[in-house]
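Asks: Predicted model follows, preceded by the sequence.
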Amino acid sequence: MPSMTRIGNSDLDVLPLSLGGNVFGWTADRDASFAVLDAFAEGGGDFIDTADSYSAWVEGNSGGESETIIGEWLASRRPQGVVVATKVSQHPEFAGLSGANVRRAAEASLARLGVDAIDLYYAHFDDESVPLEETVAAFGGLVSDGLVRHVAVSNYTAERIREWIDIATRLGVALPVAVQPHYNLVHRNVVEETIIPVAEEFGLGLVPYYSLASGFLTGKYRTTDASGQSSPRAAGAAKYATDAGLRVIDALEEVGAAHGASIAATALAWLRAQPTVVAPIASASRADQVPDLLAGARLDLGADEVALLNRVSEWTPAAS
C-alpha cells in the first residue's frame, strides 16, 4: 500500500494524487466520467478535485456539471473515505466572493454533490472587489456551521494568502489548510519563490493543478505544431514543446525508464517530491488513462533523480 499524505494541518489523509474533475461534463460525458471515477477508486484513489464552474465554458452547459456527475457517482457507488474538494467564485450564477454569494454557492455545491459537508472548499480566484475580511468571515462561517470541513485558497498570491491567514487568526475562524497553484516541471519559478515559503511557514499543503502542463508532460506532444491535434488541450500543450521543454521530456523518459514508469507518472512523482506538495491534480477523460496517474502516486524518485529533473527544468519558463 502506498503511504497516505495529510493535507496541511487538516485531518484529511489521502493517496497523494487528486483526480481532476474539470473534464467531467466536457471531454468526458457521464458514462465516461463514471468509468474514470470507478477506475480511480478501484486503484486506491480517494481525493477528487472539482469546482462549481466546471464546465460552464462548454456550449449548452451552465456550470455545476462536474459536481452533478460526481454527486451521482457518489450516490450510486457509496465509496468509503473519499475526499471531495470544490471551489467558489467562477460559477456564472455565483460569481465572486461576497459573503452572501459564498454561502449560496456552497449550498448549491452541497446539493449537486449530495454530501453533508464539503471536505475542502477553495476560494477559486481572488476577488479584490470584496474586502478580504468579508470573504474570510464567510468561509469561517461555513466551517462553524458544518457545511465545510476545511478551507483553502487557489490562485492567490503569497501576499494575499498571508493576509487571509492574518485575518482568519484575528477573527478566530478556520485557517486555510491548502493552496492550489499552477505548478509543474515547466512552470516552477513563481510557486517555488513565493508560494512554497508561505506554505512551509503556515503548514499549508500544496495541491498543484496543471500538474502535467495540459498534457505536455505525458510526452505525447513533441512538436510545437498543434495543427494535427484534435484535442482541445493540444494547443495549450504545444506551446511548451520548445527545445528546453523537450529536454525535460527526455529527462523524464530516462528517469521513468529506470522504474518502468511512464513520462506522466514520473512528472507527478517529481511534483510529489517538492516541499509541501500533498497531491498533484491530474485529470483523465478515459478510464485507461487512470492507472498511469495512480502510478505517479506510488513512484518514489531518488534524490539524484529529483536533482536531475530540477536541473534540466530550471529557469525554463514556457514561451508566452
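Replies: Good, I have the coordinates. Residues are numbered from 1 along each chain as shown.

Asks: C-alpha from now on. contacts and neighbour counts both.
Replies: Fine.

Asks: give the contact list for the closest residue in space to Ala138 that isn't next to it in sequence.
Replies: Nearest residue to Ala138, sequence neighbours excluded (C-alpha to C-alpha, 6 or more residues apart in numbering): Gly99, at 4.9 Å. By C-alpha atoms under 8 Å, 6 or more residues apart in numbering, the contact set of Gly99 is 134-135, 137-138.

Asks: Now go through the residues you listed and say which are in strands.
Replies: With strands identified by DSSP state E, none of the entries of these belong to them.

Asks: which one of the residues you listed has the most neighbours?
Replies: Thr135 (24 neighbours; other C-alpha atoms under 10 Å).

Asks: ok, that one touching Ala100?
Replies: No - in this structure, Thr135 is not within contact of Ala100 by C-alpha atoms under 8 Å, at 9.2 Å.

Asks: Let me see the ranges of the helices in this protein.
Replies: 30-42, 65-77, 99-113, 132-144, 158-171, 189-190, 196-202, 234-238, 243-257, 263-272, 290-298, 303-312 (DSSP state H).

Asks: Redo the ones you listed as CSV? Include distance to Phe24.
Replies: As requested, these are arranged in CSV below (distance: least, C-alpha to C-alpha, whole Å):
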stretch, distance to Phe24
helix 30-42, 6
helix 65-77, 5
helix 99-113, 13
helix 132-144, 26
helix 158-171, 29
helix 189-190, 29
helix 196-202, 30
helix 234-238, 18
helix 243-257, 27
helix 263-272, 20
helix 290-298, 14
helix 303-312, 32
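
Asks: what about versus this one:
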Amino acid sequence: MEYRRLGRSGLKVSEFSFGSWVTFGKQVNGGDAVDLMKLAYDNGVNFFDNAEGYESGKSEIVMGEALNRLGWSRDSFVVSSKVFWGGQKPTQRGLSRKHVTDACHAALKRLQVDYLDLYFCHRPDIDTPIEETVRAMHDLVAQGKVLYWGTSEWSAQQLTEAYAVARDLRITPPTMEQPQYNIFERQKVESDYLPLYDLMGLGTTIWSPLASGVLTGKYNNGVPADSRMNLPGYEWLKEKWSSDAGRAQLKQVGELAKLADEIGLSITHLALLWCLANRNVSTVILGASRASQLQDNLAALSHRQKMTSDVLDRIDTIVGNKPEGPRRF
C-alpha cells in the first residue's frame, strides 16, 4: 500500500480506502463489519468513509461499533462523515449552519469518535448561501470537531466560489472533493476540476471506481439475484444500466475484459488500477460486503506495473470518452 497526500494538505491517505455505502447497515452488520475493517486496516488501509445519509445513520452506527471493538489507536486511521440527508424535517437536511452543526455532533456520537478527520458536504445546497456553509465548516474546524472539510459532487464553479469565500474571509477553505470517477465517468475529475488541483490544492476521494459493480463484468450476462441492482431502493441503478446507453457501455465492458485478459489482469483490477493511474486521485474508495471481494480488490496493487501508458491508451480507444484538455490557441 502506498500513501498519497490529500491534495495540498499534509494528511496522507492510503491509495485504497474502504467505504460503507450500500453495505454497512444493510448487507453488513456486527462481526462482519469488524472483519472487513480489520482486513482493510491490516492491508494498509487507513481511511474509512461514511455519511449520515447511508442507511439513515445505521451505517455510521455499525462502523462506530466496529471501531470501538477493534480498539485501534485514534491517530492511526482517518474516518469521515458527510452532511446533507439527515431526515425528512426541513432542519434535518441541506447545508444550513444548523444542520451542518447538528449532523456533525450526531456523526461523532454514531461513530464513537471525538473528531471527524474529514467532513464532506454531500451535495450542493442551492437553498443555502455558500458563505453560510463555509463559515459553519470553518467553525467546526476551529472547535476541533473536524480536521478537514470538503464537498461531494459539487461543480467546479461551486468549489471555486467556496474557496474564494474562504480566502476572502481568511477562514478554512475546502480541502477535498468526493466525485464519482471510473472508466465511464471522467468529466469532472479529468476536465472540470483540472484548474482546481493547482488553484486550491484540491484532493479527491473518488467513489464508484467499479461503476457500481459493472466494471467487474458480473452484469455482462444479466443481473445476478444477489447484486445491489436488485436491492430495494436501488431501482435507479438497474434502470441506468438497462437503458440504451447502459447497454452500450456493457458491450464495452466485454471489450475491456478481453484487454484485461490479454495483459494478465481481471477486469476488476484493470478498472481499479486505471483510477490509481491518475495522480490527481488521492484515494480510491472500495466497497465490499464479503471479505473475498475486498481481498481481491486489494490484490490489484500487486499488478500496478501492468497499467502502462499503452494500456491506458487502449482503454481510451475502447471507451472513446476521454475529456478534452485545455486548448492552446
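Replies: Good, I have the coordinates. If you're wondering where the values come from, they're calculated on a predicted model, not measured in any experiment.

Asks: TM-score of the superposed pair?
Replies: With the length set by TM-score structural alignment, normalised by the length of the first structure, the two chains reach a TM-score of 0.88; 306 aligned residues with a C-alpha RMSD of 2.2 Å.

Asks: Trace Pro124 of the second structure over to the first structure, please.
Replies: With TM-score structural alignment defining the correspondence, Pro124 of the second structure maps onto Asp126 in the first structure.

Asks: ok now do the closest residue to that match other than its chain neighbours, which residues does it touch?
Replies: Spatial nearest neighbour of Asp126 of the first structure, chain neighbours left out: Tyr156 (5.8 Å); criterion: C-alpha to C-alpha, 6+ apart. By C-alpha under 8 Å, 6+ apart, the contact list for Tyr156 of the first structure reads 125-126, 181.

Asks: Distance to Arg162 of the first structure and neighbour count added to those residues, as JSON lines?
Replies: Output for the contacts of Tyr156 of the first structure, formatted as JSON lines (distance: C-alpha to C-alpha, whole Å; neighbours: other C-alpha atoms under 10 Å):
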{"residue": "Phe125", "distance to Arg162 of the first structure": "15", "neighbour count": "17"}
{"residue": "Asp126", "distance to Arg162 of the first structure": "13", "neighbour count": "19"}
{"residue": "Pro181", "distance to Arg162 of the first structure": "15", "neighbour count": "21"}
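
Asks: Reformat the residues you listed as TSV; add distance to Val248 of the first structure.
Replies: Shown next, in TSV, are the contacts of Tyr156 of the first structure (distance: C-alpha to C-alpha, whole Å):
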residue	distance to Val248 of the first structure
Phe125	29
Asp126	32
Pro181	20
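
Asks: quick one: which of the contacts of Gly99 of the first structure is nearest to Val248 of the first structure?
Replies: Thr135 (39.6 Å; C-alpha to C-alpha).

Asks: From Ala174 of the first structure, how far out is that closest one?
Replies: In this view, Thr135 of the first structure and Ala174 of the first structure are 12 Å apart by C-alpha to C-alpha, to the nearest Å.

Asks: cool, and Ser283 of the first structure?
Replies: 29 Å.

Asks: more neighbours, these two?
Replies: Set side by side, Ser283 of the first structure and Ala174 show more neighbours around Ser283, with 24 against 21, by other C-alpha under 10 Å.

Asks: That one touches Thr27, doesn't it?
Replies: No - between Ser283 of the first structure and Thr27 there is no contact under C-alpha under 8 Å: 10.6 Å.

Asks: Just give the closest residue to the counterpart of Val146 of the second structure in the first structure, not the sequence neighbours.
Replies: When the first structure is aligned by TM-score structural alignment, Val146 of the second structure is paired with Val148. Nearest residue to Val148 of the first structure, sequence neighbours excluded (C-alpha to C-alpha, 6+ apart): Ile118, at 4.6 Å.

Asks: again, but for Asn68 of the second structure
Replies: Using C-alpha to C-alpha, 6+ apart, the closest residue to Asn68 of the second structure is Gln112 (7.1 Å).

Asks: surely the one you found meets Val62?
Replies: No - at 10.3 Å, Gln112 of the second structure does not count as touching Val62 under the criterion of C-alpha under 8 Å.

Asks: more crowded one of these two?
Replies: The neighbour count for Gln112 of the second structure versus Val62, taken as other C-alpha under 10 Å, is higher for Val62 (24 against 17).

Asks: who touches Glu253 of the first structure in this structure?
Replies: So Glu253 of the first structure contacts 262-263, 266 (C-alpha under 8 Å, 6+ apart).

Asks: picking that back up, looking at the helices of the first structure, which is buried most?
Replies: Greatest average neighbour count among the helices of the first structure goes to helix 263-272 (a mean of 27), per mean count of other C-alpha atoms under 10 Å.

Asks: what's the distance between the closest residue to Arg304 of the second structure other than its chain neighbours and Ser266 of the second structure?
Replies: The shortest distance from Arg304 of the second structure to any non-neighbouring residue, by C-alpha to C-alpha, 6+ apart, is to Leu273 (6.3 Å). Applying C-alpha to C-alpha, the value for Leu273 of the second structure to Ser266 of the second structure is 11 Å.

Asks: Also Pro224 of the second structure?
Replies: 19 Å.

Asks: If you count surrounding residues, which of these two has more?
Replies: Ser266 (20 against 12).

Asks: In the first structure, what sits opposite the more buried one in the alignment?
Replies: So, by TM-score structural alignment, Ser266 of the second structure is matched to Ser262.

Asks: from memory its match sits against Leu293, does it?
Replies: No - using C-alpha under 8 Å, Ser262 of the first structure is not in contact with Leu293; the gap is 9.3 Å.

Asks: measure the aligned partner of Tyr221 of the first structure in the second structure to His269 of the second structure for me?
Replies: Tyr221 of the first structure maps onto Tyr219 in the second structure when the alignment is built from TM-score structural alignment. Noted for Tyr219 of the second structure: a distance of 16 Å to His269 of the second structure, by C-alpha to C-alpha.

Asks: That concludes my questions; thank you for your assistance.
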